[in-house]
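1. Need a 3D model of the following:
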Amino acid sequence: MQAFEPRDPYGAALGAVQRFAAAGRFLPGEPIVVTDLAAEVGLSATPVREALACLAGQGLIERRRGRGYFYPALDAAEIIDLFELQLAYLNAALTLYPRGLTPLRKAVVAVDPLAGVQALFDAVIAQSSNAALILAHQRVVDRLKAVLTAERGQDDSDGAMVRTMVSMIVEGRIPDLLGQLDAYHERRCARVPALMSEAR
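-> Predicted coordinates for the structure are as follows:
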């Protein structure tokens, strides 16, 4: 019996690597061996190498000249930079709402407070309907995957922060929410060393 070969091996390889990264399959700093990964997903090395090159161009995989591909290990400064980028994206989504506050309110009240602050952030960005903003934010989230998982594990607020932020949006208190986000950002940046040790 002949093995199934996808019509688009590059697309299959790209999807597989993205799924692996989203599932936490790679550890920060871990080398990604093209031939091993290709065998694991049932493809030749060429489409896997092309997919890794594409993801390296997006900053989701690290390419080290002469050494191959690695899953990026973020240092504290890079994590803080990515947190700041996420904060900027949230500010944009919360202050540039051409469709009014109603879609924003609907999006955030659907978020389960126990899902954590990141679920709320994702909902705020998604409701913006700005494709470039949504894509840029998803890239930040993808880069921060291990850190966000560690952050979620340290969250013992029982959804209180999410409920507070949702209330502010429902009441139309966007300036207050922006201040709350700034304060949250400062606290999460202070926790970066602990998040880094947990994310390893």
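2. When you work out contacts or count neighbours from here on, use the C-alpha atoms and nothing else.
-> Fine.
3. Pull out the buried residues from the helix or strand hosting Ala12.
-> Using DSSP states H and E, Ala12 falls within helix 9-22. Neighbour counts over helix 9-22 (16 or more other C-alpha atoms under 10 Å) mark 9-10, 12-14, 16-18, 21 as buried.
4. mind giving me TSV with those and columns for distance to Leu133?
-> Shown next, in TSV, are these (distance: C-alpha to C-alpha, whole Å):
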residue	distance to Leu133
Pro9	29
Tyr10	26
Ala12	26
Ala13	25
Leu14	22
Ala16	24
Val17	23
Gln18	19
Ala21	21
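5. how about the longest helix anywhere in the chain: buried residues?
-> Longest helix of the chain, by residue count under DSSP state H: helix 76-95. By 16+ other C-alpha under 10 Å, the buried positions in helix 76-95 come out as 79-80, 82-84, 86-87, 89-91, 93-94.
6. nearest to Val108, of those?
-> For those, the minimum distance to Val108 (C-alpha to C-alpha) is 11.7 Å, reached by Leu94.
7. How about the contacts made by the closest one?
-> Neighbour list for Leu94: 124, 174 [criterion: C-alpha atoms under 8 Å, 6 or more residues apart in numbering].
8. how about the strands in the chain?
-> Ranges of strands in the chain, per DSSP state E, are 31-32, 62-64, 68-70.
9. which other helices and strands contact the shortest one?
-> Same thing as strand 31-32. In terms of contacts (3 or more C-alpha pairs under 8 Å, 6 or more residues apart in numbering; DSSP states H and E), strand 31-32 is packed against strand 68-70.
10. One more sequence to fold, the one below, so I can look at both together:
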Amino acid sequence: MSNALASAPLDAAAFVKSQIRTVPDWPQAGVQFRDITPLLQHPKTFRVLIDLFVQRYIDAKLDYIAGLDARGFIIGPVLAYELNVGFIPIRKQGKLPYRTESQSYELEYGTATVEIHADACGAGDRVLIVDDLIATGGTMMAGKQLLERLGAVVIEGAAIIDLPELGGSALLRSAGLPLFTVTEFSGH
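-> Take a look at the predicted model:
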């Protein structure tokens, strides 16, 4: 492999990271919010981002992409389309119209619940979970638990951004979930 090809994914990841806007003190003082909307505004940036995920999963023999509410719904369906697999929404409680399975998880100040349709996937289906970022890992862990309850094999969790200091990626890996992230930021 030539040096140019070997370094292309790193260059693409650096390009993606350079397009993420940091908004200080939002939604509260001390938080450095990582805003992905600039990635979506420019066709080249969005294509580079999606292509990074497609290249990683093109040979993964997936059955579904599961997107976490709400920003996992941005990347997930596009990736599912590109990989010619189905898409499963994992929604906030009360948003799905059919029979659901629920999973609650801890937040910094309370709990939240996500749901999946009870017939979203079946035993042995290979599923990738997608979200915009991994912070505390609670939402992705709840999604993993829901999919596994339905019999799916969760092959990996994927996100644009990892915030490793918040402990989510370590939590998910210790629970046996391999992770792929395009980039990471230190701090909150």
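11. what's the TM between chain one and chain two?
-> The TM-score (TM-score structural alignment, normalised by the length of the second structure) is 0.26; 88 aligned residues with a C-alpha RMSD of 5.5 Å.
12. hang on, the earlier thing: by contact count, what packs against the helix holding Ala12 of the first structure?
-> Here helix 9-22 of the first structure touches helix 34-41, helix 45-57, going by 3+ C-alpha pairs under 8 Å, 6+ apart.
13. Determine the angle, from 0 to 180 degrees, between it and helix 45-57.
-> On the basis of axes from the mean of the first three to the mean of the last three C-alpha atoms, to 10 degrees, helix 9-22 of the first structure is oriented at 50 degrees to helix 45-57.
14. now helix 9-22 of the first structure against helix 34-41, angle please.
-> Using the same axes, to 10 degrees: helix 9-22 of the first structure against helix 34-41 is 90 degrees.
15. Distance from the chain centre to helix 9-22 of the first structure, please.
-> Taking C-alpha atoms, centre = their mean, to the nearest Å, the mean C-alpha location of helix 9-22 of the first structure is offset from the chain mean by 16 Å.
16. Kindly report the same for stretch 35-51 of the first structure.
-> The answer for stretch 35-51 of the first structure is 24 Å, by C-alpha atoms, centre = their mean.
17. What's the end-to-end length of it?
-> Chord length of stretch 35-51 of the first structure, first to last residue, is 13 Å (C-alpha to C-alpha, to the nearest Å).
18. For the second structure, which segments count as strands?
-> Applying DSSP E to the second structure gives strands spanning 21-24, 32-35, 64-68, 86-92, 100-107, 110-117, 126-134, 153-162, 179-184.
19. between those strands, which one is nearest to Ala13 of the second structure?
-> Ala13 of the second structure lies closest to strand 179-184 among those, at 5.7 Å (C-alpha to C-alpha).
20. Show me the contact partners of that closest one.
-> 13-14, 16-17, 52, 156-164, 169, 172-173.
21. Any of those residues buried? List them.
-> Listed as buried from those are 13, 16-17, 52, 156-164, 169, 172; burial here means 16+ other C-alpha under 10 Å.
22. Report the separation between Ala12 of the second structure and Ile75 of the second structure.
-> Between Ala12 of the second structure and Ile75 of the second structure the computed distance is 17 Å (C-alpha to C-alpha).
23. Comparing those two, which shows the higher neighbour count?
-> Remark: of Ala12 of the second structure and Ile75, Ile75 carries more neighbours, 22 against 17, as counted by other C-alpha atoms under 10 Å.
24. residues in contact with the more buried one?
-> Ile75 of the second structure neighbours (C-alpha under 8 Å, 6+ apart): 50, 67, 130-132.
25. Show me the two of the residues you listed that sit farthest apart.
-> Among the contacts of Ile75 of the second structure, the pair separated by the greatest distance (C-alpha to C-alpha) is Ile50 and Gly67, at 14.0 Å.
26. Among these two, which residue is more densely surrounded?
-> Using other C-alpha under 10 Å, the more surrounded residue of Ile50 of the second structure and Gly67 is Gly67, with 28 against 16.
27. wouldn't that one be in contact with Ala80 here?
-> No: counting by C-alpha atoms under 8 Å, Gly67 of the second structure stays clear of Ala80, with 9.8 Å between them.
28. Give me the common contacts of the two.
-> What both Gly67 of the second structure and Ala80 touch, as defined by C-alpha under 8 Å, 6+ apart, is the set Phe87.
29. From Lys44 of the second structure, how far out is the closest residue to Leu147 of the second structure other than its chain neighbours?
-> In space, Leu147 of the second structure comes closest to Val154 once its chain neighbours are excluded; the distance is 7.1 Å by C-alpha to C-alpha, 6 or more residues apart in numbering. With distances taken as C-alpha to C-alpha, Val154 of the second structure is found 30 Å from Lys44 of the second structure.
30. likewise Ala4 of the second structure?
-> For Ala4 of the second structure, the distance to Lys44 of the second structure equals 20 Å [C-alpha to C-alpha].
31. And Pro9 of the second structure, by the same measure?
-> 15 Å.
32. related to what we said a few turns ago, Thr113 of the second structure: which of the contacts of Ile75 of the second structure is nearest?
-> Using C-alpha to C-alpha, Gly67 comes nearest to Thr113 of the second structure of these, at 14.9 Å.
33. sorry, back to before: quick one: which of Pro9 and Lys44 of the second structure has more around it?
-> Legend: neighbour count by other C-alpha under 10 Å for Pro9 of the second structure and Lys44, higher for Pro9 (16 against 10).
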